[in-house]
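Participant: need the 3D shape of this:
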Amino acid sequence: MKTELILLRHGETEWNAKGLLQGHQDSPLSPEGVRQADALAARLVTVSFSALYCSDLGRAVQTASRIAARTGHDVRPDARLRERGLGVLEGLTREEASRRHPEVFGAYATNAPDFVVPGGESTSQRLGHAVECLGEVGTRHAGERVVVVMHGGVLSSFFRHSLGIPPATPRAFSVLNACWNQFDYHQGAFRLVTWGDITHLQELSADDSSAR
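Facilitator: As a prediction, this is how the structure comes out:
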């Protein structure tokens, strides 16, 4: 039996809005991010699912908690779903990172999967944790639908992994805040069903326009 995994990126954070690299450091959701999380919650109220998992970083927990407040599910945090640790680059804009740590940022920008940021980790290390966790969730909830709140970087890596795209390939797709992505898990493999769905956010914008 296949497991349907709905993988969500957390809502926009204050650091997202400022263009700061987050990694394992944290920032609360911005007012827009709260609205995005609530839009996800409103959509999920109409969907039957068995469990709600999330990264243990605050921005993912905050997003998941706003969903849980509407759907009644317990939030199940797991550190393996964290964003990639960016070590010395965390808290900096890309421009600041390239100026203060030019060699590190240059290597980071190449998407080399095994490059370990000083004080952080590599893309392949973080992806391995996420794949392990999602595989366990898929097996535990065989035949069910599960929601997981994650991060943009690890979602990007997981997308490439699932489609067999070389990890260093330049990204030609978006991973928007509060986007909705579906993968099916069956016999140890992940299959992409839906990527980058933001219809719930577009409906939110339409509602705002009609209220003005």
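Participant: alpha carbons only for contacts and neighbour counts from here, please
Facilitator: Noted.
Participant: helices of the chain, start to end?
Facilitator: For the chain, applying DSSP state H gives helices covering 14-18, 31-44, 58-71, 94-100, 102-109, 123-140, 152-163, 199-211.
Participant: for residue 192, find the nearest of those helices.
Facilitator: Distance to residue 192, taken as C-alpha to C-alpha, is lowest for helix 152-163 among the helices of the chain, at 7.0 Å.
Participant: list the buried residues for the closest one?
Facilitator: 152, 153, 154, 155, 156, 157, 158, 159, 160, 161 (16 or more other C-alpha atoms under 10 Å).
Participant: repeat that for stretch 30-48.
Facilitator: Quick answer for stretch 30-48 (16+ other C-alpha under 10 Å): 30, 33-44.
Participant: quick one on the thing from earlier: just name the most buried of the helices of the chain.
Facilitator: helix 58-71 (a mean of 22; mean count of other C-alpha atoms under 10 Å).
Participant: which strands or helices does it pack on?
Facilitator: Packing partners of helix 58-71 (3 or more C-alpha pairs under 8 Å, 6 or more residues apart in numbering; DSSP states H and E): helix 31-44, strand 51-55, strand 75-78, strand 145-150.
Participant: which residues are contacting the last one?
Facilitator: In other words, strand 145-150. For strand 145-150, contacts defined as C-alpha atoms under 8 Å, 6 or more residues apart in numbering pick out 3-10, 48-55, 60-61, 63-64, 81-83.
Participant: again with the longest one
Facilitator: With contact meaning C-alpha under 8 Å, 6+ apart, helix 31-44 is reached by 10-13, 63-64, 66-68, 70-71, 177-178, 200-201, 204.
Participant: to compare with the earlier structure, here is another sequence to fold:
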Amino acid sequence: MKQDTEGKRVRESAPSPNSQQVSKPNDAKEDLQWDMELVLVRHGTTLWNKERRYLGHADLGLLSGAEQELKTLQKKLQGHSFARIYCSDLMRCRQTLQIILPESALTSQCSLSAKPPIMEPRLRELHFGEWDGKTYDMLKDVALYRAWIDEPQQFTPPGGEPWIHFVNRLREFLDSLFAWRIALEVQPMKSNATPPSVLIVTHGGVIRQLACMLMPGHDFWSLNPKPGEAFRIQLRLIGPHNCIARLLSH
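Facilitator: A predicted model of the protein is given here:
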């Protein structure tokens, strides 16, 4: 068994919870022409993260000192232009966005988004229902919890969200993102052109699942996003629900 940053324990050999692959093998060449870049940011630390409690749809804010925790990422994003910005509508993500891209940066010419940030409920963490706020030690003797740990696709926390609903809403989000990119109807980019960049401020489980859906070979637990950490995924769209992807650290 292993334990991740939010208190969840899983078997080392657990199968990937991903139910659909939407990309081809990640064998893209370095000189491939990319259509879009996603910058995926996990929100900063909350009290429940620190106490290793499950945190799904409960709307906690960041701990005091979040500005210092996110300072490095804020500096990295200075001057970066985003074609679109998406943010989970939960407080911890909204506060993270306000810190890493304050309103003054969003309205300045040097760091301009084509549109105001979009608060996106589909980017919420998995809903843990009655297990929200609980720790592994509080739940370890519950039979349903232990079954859910081994097969989250087959079991659902009491009052929580079935895994297939979690996957489907993220698939719908990706579909809408791909549709937006196609609808831009821009001329083919030159080899040295910068692809549109999209900032997504969300949750650890969402980042893991998006990586699974975009990167064949990635298990749900292949990534362990730390609070305030960012990843970049470059995408080449090659058909409906189909892309080539490359994962980079930010």
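Participant: what's the TM-score once they're superposed?
Facilitator: Taking TM-score structural alignment, normalised by the length of the first structure as the basis, the two superposed chains have a TM-score of 0.79; 193 aligned residues with a C-alpha RMSD of 2.4 Å.
Participant: and the buried residues of helix 152-163 of the first structure, which two are furthest apart?
Facilitator: Taking C-alpha to C-alpha, no two of the buried residues of helix 152-163 of the first structure sit farther apart than 152 and 161, at 14.2 Å.
Participant: show me which of the buried residues of stretch 30-48 of the first structure is closest to residue 123 of the first structure.
Facilitator: residue 33 (25.3 Å).
Participant: and the residue positioned nearest the centre of the second structure, how far from residue 220 of the second structure?
Facilitator: With distances taken as C-alpha atoms, centre = their mean, the residue of the second structure nearest its centroid is residue 207 (2.7 Å). Using C-alpha to C-alpha, to the nearest Å, residue 207 of the second structure is found at 9 Å from residue 220 of the second structure.
Participant: could you pull up the residues touching the corresponding residue of the first structure for residue 158 of the second structure?
Facilitator: Taking TM-score structural alignment, the alignment pairs residue 158 of the second structure with residue 118 from the first structure. Counting by C-alpha under 8 Å, 6+ apart, residue 118 of the first structure touches 86, 87, 88, 104.
Participant: would you turn those residues into a markdown table with distance to residue 122 of the first structure?
Facilitator: Formatted as a markdown table, those follow (distance: C-alpha to C-alpha, whole Å):
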| residue | distance to residue 122 of the first structure |
| --- | --- |
| 86 | 8 |
| 87 | 10 |
| 88 | 13 |
| 104 | 12 |
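Participant: from the residues you listed, pick the one nearest residue 95 of the first structure.
Facilitator: residue 104 (12.7 Å).
Participant: the closest one reaches residue 116, doesn't it?
Facilitator: No: using C-alpha atoms under 8 Å, residue 104 of the first structure makes no contact with residue 116, being 9.1 Å away.
Participant: who touches the longest strand belonging to the first structure?
Facilitator: If you go by DSSP state E, the first structure has its longest strand at strand 189-197. Residues outside strand 189-197 of the first structure that contact it (C-alpha under 8 Å, 6+ apart) are 159, 162-163, 174-176, 179-185.
Participant: mind putting the helices of the first structure into TSV with distance to residue 193 of the first structure?
Facilitator: Below are the helices of the first structure laid out as TSV (distance: least, C-alpha to C-alpha, whole Å):
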stretch	distance to residue 193 of the first structure
helix 14-18	27
helix 31-44	17
helix 58-71	22
helix 94-100	32
helix 102-109	29
helix 123-140	15
helix 152-163	11
helix 199-211	16
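Participant: nearest to residue 24 of the first structure, out of those helices?
Facilitator: Using C-alpha to C-alpha, the helices of the first structure put helix 58-71 closest to residue 24 of the first structure, at 9.6 Å.
Participant: which residues are in contact with that closest one?
Facilitator: In contact with helix 58-71 of the first structure (C-alpha under 8 Å, 6+ apart) are residues 9-11, 13, 26-29, 34, 37-38, 40-42, 44-45, 52-55, 74-75, 77, 149-151.
Participant: 7 Å - rerun?
Facilitator: 10-11, 26-29, 37-38, 40-41, 45, 54-55, 74-75, 149-150 (C-alpha atoms under 7 Å, 6 or more residues apart in numbering).
Participant: kindly report the same for stretch 176-185 of the first structure.
Facilitator: Taking C-alpha under 7 Å, 6+ apart as the rule, stretch 176-185 of the first structure contacts 2-12, 36-37, 138, 190-198.
Participant: quick one, which of those residues are buried?
Facilitator: The neighbour-count test (16+ other C-alpha under 10 Å) marks 2-12, 36-37, 138, 190, 195-198 as buried among these.
Participant: scan the second structure for its longest strand.
Facilitator: Max-length strand for the second structure by DSSP E is strand 230-239.
Participant: which parts of that strand are buried?
Facilitator: 230, 231, 232, 233, 234, 235, 236, 237.
Participant: got it, and stretch 110-123 of the first structure?
Facilitator: Buried-residue list, stretch 110-123 of the first structure, by 16+ other C-alpha under 10 Å: 111, 113, 115, 116, 117, 120, 121, 122, 123.
Participant: will you turn the residues you listed into JSON lines that also has distance to residue 18 of the first structure?
Facilitator: Compiled in JSON lines, those are given as follows (distance: C-alpha to C-alpha, whole Å):
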{"residue": "111", "distance to residue 18 of the first structure": "22"}
{"residue": "113", "distance to residue 18 of the first structure": "26"}
{"residue": "115", "distance to residue 18 of the first structure": "26"}
{"residue": "116", "distance to residue 18 of the first structure": "25"}
{"residue": "117", "distance to residue 18 of the first structure": "22"}
{"residue": "120", "distance to residue 18 of the first structure": "21"}
{"residue": "121", "distance to residue 18 of the first structure": "23"}
{"residue": "122", "distance to residue 18 of the first structure": "24"}
{"residue": "123", "distance to residue 18 of the first structure": "23"}
